[in-house]
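Chemist: can't give you the sequence, but here's the structure:
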């Protein structure tokens, strides 16, 4: 199989994985994506001109799939960042619930009279 066909195939598989992904298999999807990037880099280095008409058409399809993959990855990373934000807010809320007076400073119980 030529490098262009293989690149098209793995890009297509990656797009399908991101389309079907849910939040329960994040770690697995990230590992698969890292592997995809490594394979893609290797294949991109091995692709040399001249290109056949079929390879040119597959190249155009790869570009379209790549754009779609970028959008899916950005959306997926956004959902991860949103979950991290929610978790940090929950953590802060729990700390405030446990010790509501921790944010107040100067609670030493003293009173200064200024009438002199």
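Modeler: Sure, I can see it. Everything numeric here is computed off the predicted structure, so don't read it as measured data. Residues are numbered from 1 along each chain as shown.
Chemist: hey, let's count contacts and neighbours off CA atoms from now on
Modeler: Will do.
Chemist: which elements pack onto the longest helix anywhere in the chain?
Modeler: Determined from DSSP state H, the single longest helix within the chain is helix 53-98. With contacts taken as 3 or more C-alpha pairs under 8 Å, 6 or more residues apart in numbering; DSSP states H and E, helix 53-98 sits against helix 3-20.
Chemist: one more structure, for comparison:
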């Protein structure tokens, strides 16, 4: 029964996307999620109606789980974007300390003494 396989893969995907995702595990978990999504996509292509009562019940569970999986993946994506933004800011701040005179001078706050 193909619906049962899709249901099982969706359940595994729900478990794989469980939060939190520590930064050191992120890459391995993304690879795992990608593989599960690929396998599930193959099974979804094979689904053909009509569906039995049990298959319809499993389908409703799959839809509910998909919404939760999508929310979790959006949250992980936001965390990754935030980490990248923070890394860029740290890199820029570090460059200011390493090469302090390479940055353009700021005109704000300059004082010109008009006395001679």
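Modeler: Right, received. Where do you want to start? Computed from a prediction, not measured in an experiment: that's the story for all the values here.
Chemist: need the TM-score from the superposition.
Modeler: The pair, once superposed, lands on a TM-score of 0.84 when counted by TM-score structural alignment, normalised by the length of structure 1; 104 aligned residues with a C-alpha RMSD of 1.3 Å.
Chemist: circling back to that earlier point, what stretch of structure 2 lies opposite the longest helix of structure 1 in the alignment?
Modeler: Under the alignment (TM-score structural alignment), helix 53-98 of structure 1 falls on residues 53-98 in structure 2.
Chemist: what's the mean deviation for that stretch versus structure 1?
Modeler: Once fitted to structure 1, stretch 53-98 of structure 2 is off its aligned match by 0.5 Å on average (mean C-alpha distance after the TM-score superposition for structure 1).
Chemist: centre of the chain to that stretch, how far?
Modeler: Distance of stretch 53-98 of structure 2 from its chain centroid, counting by C-alpha atoms, centre = their mean, to the nearest Å, is 3 Å.
Chemist: how many neighbours does residue 100 of structure 1 have?
Modeler: Neighbour count for residue 100 of structure 1, taken as other C-alpha atoms under 10 Å: 11.
Chemist: that one: what's it in contact with?
Modeler: Going by C-alpha atoms under 8 Å, 6 or more residues apart in numbering, residue 100 of structure 1 touches no other residue.
Chemist: quick one: secondary structure of it?
Modeler: Following DSSP: H, G, I helix; E, B strand; the rest coil, the label given to residue 100 of structure 1 is coil.
Chemist: no more questions from me, cheers.
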